[in-house]
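Asker: predicted structure and sequence below. I'll ask about it afterward.
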Amino acid sequence: MKSTNIIEEQFIHVVFFWLINPNNESDRDEFEKAMHKFLNSSVYAKNKHFGQPADTNRPVVDASYTYCLKVTFNNLEEHSNYQIEPAHKLFISEASKLWERVLIYDSES
């Protein structure tokens, strides 16, 4: 399949998080702090995006999640290394108590 995007990396990792208490400001602050620490420390994640649902109200848009993370990697090997890197493991240990659901979509070109 011919790629039509302008992202140079070949592997895209998109993660959706649903917090247990999405309206709890303290939980959100704790999650955001852990995420920013992780993103600033990751050796493998290239292009990074961390955000919340956009204010788009259309039937095909699922805005039920609390946060979205998108990171890119040059290849599958970098993604595999990212999964076991200390920064990623620390993020999971710090933040996993705050979420009730995680959904991941990976794609490769």
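Answerer: That came through fine.
Asker: only C-alpha atoms from now on, for both contacts and neighbour counts.
Answerer: Will do.
Asker: can you tell me the centre-most residue of this structure?
Answerer: residue 69 (2.3 Å; Cα atoms, centre = their mean).
Asker: got another one to weigh against that:
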Amino acid sequence: MKKQTRRNFLTATGILGGGLAASAMPLGKKQNKKQVIHHVFFWLKNPNSKEDLAKLLAGLQTLKKIETVRAIHIGVTAKTEERSVVDATFSASELLFFDDLAGQKTYQDHPIHLEFIKNCSSLWEKVIVYDSVDI
């Protein structure tokens, strides 16, 4: 059995660390792609209507089927403490993750998204969208 020396240990650690770092790096064009986060807030015309909220939430669930959606979170206003920086006036929100801008564009033009707008836009009074990319 070979005696472990400090030099052998450092060499092995360096090789292992370099291999791990290289494996974590994206290959090819992916290095230039930035994940897109699409956060949408909805204010219902009838904010006290449980039926309207249920229809909106059901419509949002259909968006999971769009192939470029990597992750989705659908939620309603949380009952957190009131603070001046918290806007708790919205009825529902969706948070979507895409690999890149092309994936987000596919989502925008997708028949399932267009059908959601057609079926649910009469429910909301206001919509605000926040889109961001990784830095």
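Answerer: Perfect, thanks for sending it. Fair warning: this is a prediction, and the values are worked out from it, not measured in the lab.
Asker: now which residue in the first structure aligns to residue 103 of the second structure?
Answerer: When the first structure is aligned by TM-score structural alignment, the residue opposite residue 103 of the second structure is residue 78.
Asker: now do the contacts for that match.
Answerer: With contacts defined as Cα atoms under 8 Å, 6 or more residues apart in numbering, residue 78 of the first structure is in contact with residue 44.
Asker: pretty sure it sits in a helix.
Answerer: Yes. Counting by DSSP: H, G, I helix; E, B strand; the rest coil, residue 78 of the first structure falls inside a helix.
Asker: distance from the chain centre to the biggest helix by length in the first structure, please.
Answerer: Taking DSSP state H as the criterion, the first structure has its longest helix at helix 25-41. Helix 25-41 of the first structure has its C-alpha centroid displaced from the chain centroid by 12 Å (Cα atoms, centre = their mean, to the nearest Å).
Asker: buried residues, that helix. List them.
Answerer: By neighbour count, and taking 16 or more other Cα atoms under 10 Å as the criterion, the buried residues in helix 25-41 of the first structure are 27-28, 31-32, 34-35, 38-39.
Asker: same for it, what does it pack against?
Answerer: Taking 3 or more Cα pairs under 8 Å, 6 or more residues apart in numbering; DSSP states H and E as the contact definition, the neighbouring helices and strands of helix 25-41 of the first structure are helix 86-95.
Asker: point out the other helices and strands that the helix it packs on packs with.
Answerer: So helix 86-95 of the first structure, by 3+ Cα pairs under 8 Å, 6+ apart, packs with helix 25-41.
Asker: would you mind giving the residues in the second structure matched to the very next helix or strand once past the helix it packs on?
Answerer: Once helix 25-41 of the first structure ends, the next helix or strand along the chain (criterion: DSSP states H and E) is strand 48-51. With TM-score structural alignment applied, strand 48-51 of the first structure matches the range 72-75 in the second structure.
Asker: the matching stretch vs the first structure, average distance?
Answerer: With mean Cα distance after the TM-score superposition for the first structure, stretch 72-75 of the second structure departs from the first structure by a mean of 0.4 Å once superposed.
Asker: what of stretch 55-62 of the second structure?
Answerer: Superposed on the first structure, stretch 55-62 of the second structure shows a mean distance of 1.5 Å to its aligned residues (mean Cα distance after the TM-score superposition for the first structure).
Asker: sorry, back to before: next, the angle helix 86-95 makes with the longest helix of the first structure.
Answerer: Angle of helix 25-41 of the first structure versus helix 86-95, following axes from the mean of the first three to the mean of the last three Cα atoms, to 10 degrees, is 180 degrees.
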